[in-house]
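Engineer: Starting from these lines, generate the structure:
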Amino acid sequence: MQPSPFGPPADWPVDDLIGYSRGFDAGLVVAAYRSGVFPMPIGRGTMGWFSPLQRGVLPLDGLRVSRSLRKTIKRYELRLDTAFEEVLDRCADPSREGAWINREIRTVYTELHRAGLVHSVEAWTADGRLAGGLYGISVGGLFAGESMFHDEEIGRDASKAALVGLVAVLRSAGGAGRLLDAQWRTDHLATLGVVEIDRFGYLERLAVALRLDPPEWRTGPLDATLRHQDPATD
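Structural biologist: Predicted coordinates:
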């Protein structure tokens, strides 16, 4: 693993927040993810850099899909990278509880999307409306999920459907050694199979993942053979 711009992990604080900066750009963001660190704003003009002591990850063979979700998924067409900016806008909606995506985040992640490093997975209704989706950064065999949303009126379980699609993309590239980072395990994410590993366990897995090639991100509808991969069912 390349040297971290945040110094040796052994010297990081015993806290999820390991540093902060005034500067913020695409190069620093990529270097941070390669170091096991991700950004979130912590105040006006200040970016916090986090490496949780207990990291949420979703094992690719551990995704839990309920029978009701399996039925709901069939309502949607899953697509890759066809509406990234709209997904980002919906995730950034300031009326959402816990909204954190600010102008700096939007600018840099849009730049990284155009560079082919940030991707969206979208769930569309049969009549062509965006019902839900997610976005995150893909570096080597790491996919770090950033945010997800669903439309309250038309998007029942649409963000979960997008997650199923994401796992299919990652598994299609060969699941061994790949890492799906969920940042923190919440009660909601736990129902989908997200588990916790400690910081240094995560960094060990990250070092393996970064040696892998990224998945092939093809803009457009998710291949039917991928979306019908058989995840675990509760």
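
Engineer: okay, CA-based contacts and neighbour counts for the rest of this
Structural biologist: Fine.

Engineer: longest single helix anywhere in this protein?
Structural biologist: helix 158-172 (DSSP state H).

Engineer: Within the helices and strands, which one has the residue nearest to the spatial centre of the chain?
Structural biologist: Centrality entry for the chain: nearest residue to the mean C-alpha point is Gly145, 0.9 Å, by C-alpha atoms, centre = their mean. If you go by DSSP states H and E, Gly145 is part of strand 142-150.

Engineer: Over to Asp93?
Structural biologist: Short version: Asp93 belongs to no helix or strand, going by DSSP H and E.

Engineer: is it true that Arg96 lies in a strand?
Structural biologist: No. Counting by DSSP: H, G, I helix; E, B strand; the rest coil, Arg96 falls outside a strand, being coil.

Engineer: ok, it - how many residues close by?
Structural biologist: 11 (other C-alpha atoms under 10 Å).

Engineer: Now the residue nearest to the centre of the chain: closest residue in space, sequence neighbours ignored.
Structural biologist: Gly136 (4.3 Å; C-alpha to C-alpha, 6 or more residues apart in numbering).

Engineer: That neighbour and Ala115, how far apart?
Structural biologist: According to C-alpha to C-alpha, to the nearest Å, Gly136 and Ala115 sit 13 Å apart.

Engineer: now do Ala173
Structural biologist: For Ala173 relative to Ala115 (C-alpha to C-alpha), the value is 20 Å.

Engineer: same question, Glu204
Structural biologist: Distance from Glu204 to Ala115, by C-alpha to C-alpha: 27 Å.

Engineer: Now the second one, please; I'll put the structures next to each other:
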Amino acid sequence: MVVYRLIEEPIFPHPDEAEPDGLLAVGGDLSPERLLSAYAAGIFPWYDEKSPILWWSLDPRLILNLDKLHISRRVKRKIRNQEYTVTFDHDFESVISNCARKFRPGQAGTWILPEIIEAYVKLHRLGFAHSVEVWNSHGNLVGGLYGVSLGRIFSGESMFFLEPDASKFGFSYLVQWLKNREFHFVDCQQPTDHLKSLGAEEVSRESFLEKLDAALEFPALRGQWEFMEGEYRLITKILS
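Structural biologist: The predicted structure is shown next:
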């Protein structure tokens, strides 16, 4: 098998052509057109400052079926007591910047480089990338996550927390919000113990691509995401 070098046109080889570790292609750019083409094909960028842009399609793939979300008793208690408040798309740039600064064991730096931030901010302004913000009682941003949405799939990119359980708190609200809009699943991309503890499961690439195709039959929910009137209180009741 070979790793493909991308041409100027924003197209990709089929994900089945990926190496055993999931690496599919190298090069190209981070234009909105190429990024959206990648996500529509089940491909995502992941690289560091020492390498060119690398494009991946993992097998197996980690996804969260929305009815499989696991919320710990501790987080449920925090939701019940409303220790934090959740918003969508209120401060995308702060969320992605905090994700870039997050320390990750075993990693010397971050893959969320300045050009990644710039590219996803553009996607946010186009209505395809979304953020979840978690605020404490003093109005400080203490957690959150961001990702890309096409059709009825949300592809999570990264999350951060500055206070205990803040990202789990926000993720729980996001999952229920997506359920309310009949989204199919959350693409968690890379397997981590943290995401598995929240209910995410590995599926084959073939199964993932089938699920992705079904989700893409629906139009993207573009623009700023928000809670409908009364929805936040209802979600709090469901989650707690």
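
Engineer: Next up, the contacts around the equivalent of the residue nearest to the centre of structure 1 over in structure 2.
Structural biologist: Superposed on structure 2 with TM-score structural alignment, Gly145 of structure 1 falls opposite Gly156. Counting by C-alpha atoms under 8 Å, 6 or more residues apart in numbering, Gly156 of structure 2 touches Leu145, Tyr146, Gly147, Val148, Val186, Asp187, Cys188, Gln189.

Engineer: with those in mind, which one is nearest to Lys122 of structure 2?
Structural biologist: Val148 (11.5 Å; C-alpha to C-alpha).

Engineer: How about that closest one, nearest residue that isn't a chain neighbour?
Structural biologist: Nearest residue to Val148 of structure 2 in three dimensions, chain neighbours excluded: Ala129, at 4.3 Å (C-alpha to C-alpha, 6+ apart).

Engineer: tally of neighbours for the counterpart of that neighbour in structure 1?
Structural biologist: Aligned counterpart of Ala129 of structure 2 in structure 1: Val118 (TM-score structural alignment). Counted by other C-alpha under 10 Å, the residues lying close to Val118 of structure 1 total 23.

Engineer: List the contacts of Val118 of structure 1.
Structural biologist: By C-alpha under 8 Å, 6+ apart, the residues touching Val118 of structure 1 are Tyr109, Thr110, Leu112, Tyr135, Gly136, Ile137, Ser138.

Engineer: any idea where the strands of structure 1 begin and end?
Structural biologist: 17-21, 38-43, 46-50, 54-57, 64-65, 77-80, 118-124, 130-139, 142-150, 179-183, 195-198, 220-221, 232-233 (DSSP state E).

Engineer: Pull the residues that contact the first one.
Structural biologist: Contacts of strand 17-21 of structure 1 with the rest of the structure, by C-alpha under 8 Å, 6+ apart, involve Phe6, Trp12, Thr46, Met47, Gly48, Trp49, Phe50, Ser51, Pro52.

Engineer: cutoff 10 Å now
Structural biologist: In this structure, residues lying in contact with strand 17-21 of structure 1 by C-alpha atoms under 10 Å, 6 or more residues apart in numbering are 6, 9, 11-13, 37-42, 45-53.

Engineer: Quick check: that strand compared with structure 2, mean distance?
Structural biologist: Following the fit onto structure 2, the mean deviation recorded for strand 17-21 of structure 1 is 1.0 Å by mean C-alpha distance after the TM-score superposition for structure 1.

Engineer: coming back round to it: neighbour count says what about the contacts of strand 17-21 of structure 1? Which are buried?
Structural biologist: Buried subset of the contacts of strand 17-21 of structure 1 (neighbour count, 16 or more other C-alpha atoms under 10 Å): 6, 9, 37-41, 47-53.

Engineer: Among these, which pair sits farthest apart?
Structural biologist: So, those by C-alpha to C-alpha: farthest apart are Pro9 and Pro41, at 21.2 Å.
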